[in-house]
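Asks: the following block contains a protein sequence and its predicted model.
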Amino acid sequence: DTMFDLAGQAREEISPDLPDYIMNKPSLRIALRKARQKGAKDDFWKEVIKKLDEQ
């Protein structure tokens, strides 16, 4: 994951492993837009990650 993140940062683009996943998940796009509109902070995303880890 780190290498993908570094590649994306170097190109000033999203990490190259994510666009296909994002575009193939309509619910994810909706969630990301809602989070952006609501100003979701890093703590929110940390909770999302925690819930995913618990599954």
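Replies: That came through fine. Numbering: from 1, shown residues only.
Asks: please make it C-alpha for all contacts and neighbour counts, starting now.
Replies: OK.
Asks: any idea how far residue 38 lies from residue 53?
Replies: With distances taken as C-alpha to C-alpha, to the nearest Å, residue 38 is found 24 Å from residue 53.
Asks: can you map out the helices along this protein?
Replies: Assignment of helices within the chain using DSSP state H yields the ranges 2-11, 19-23, 26-38, 42-54.
Asks: want to compare, so here's the second one:
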Amino acid sequence: MVDRAYSVTEMISAINENRVPLTDISVNIHSFAMITASLESIEKRTEIQLKKN
């Protein structure tokens, strides 16, 4: 719950200060894509190809 509380607090602060939050996904979008593909691979029991940008 502490992580979520930090994320929510940071998001509200960013909105109030008109800035991008520190927890913005754009910083870690490639890591997120790898994790998502990994979970899909486990679920489908097959190799998943990542799309190149």
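Replies: Nice, thanks for sending it over. Given the structure is predicted, the values throughout are model-derived calculations rather than measurements.
Asks: TM-score of the superposed pair?
Replies: Put the two chains on top of each other and the TM-score (TM-score structural alignment, normalised by the length of structure 2) is 0.33; 27 aligned residues with a C-alpha RMSD of 3.5 Å.
Asks: now the helices of structure 1 as CSV including mean neighbour count?
Replies: CSV is the format used below for the helices of structure 1 (neighbours: other C-alpha atoms under 10 Å):
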stretch, mean neighbour count
helix 2-11, 13
helix 19-23, 11
helix 26-38, 12
helix 42-54, 10
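Asks: quick one: the helices in structure 2?
Replies: Chain-ordered helices for structure 2, with DSSP H as the definition, fall at 2-16, 29-44.
Asks: dump these to TSV, plus mean neighbour count.
Replies: Written out in TSV, the entries for the helices of structure 2 read as follows (neighbours: other C-alpha under 10 Å):
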stretch	mean neighbour count
helix 2-16	12
helix 29-44	13
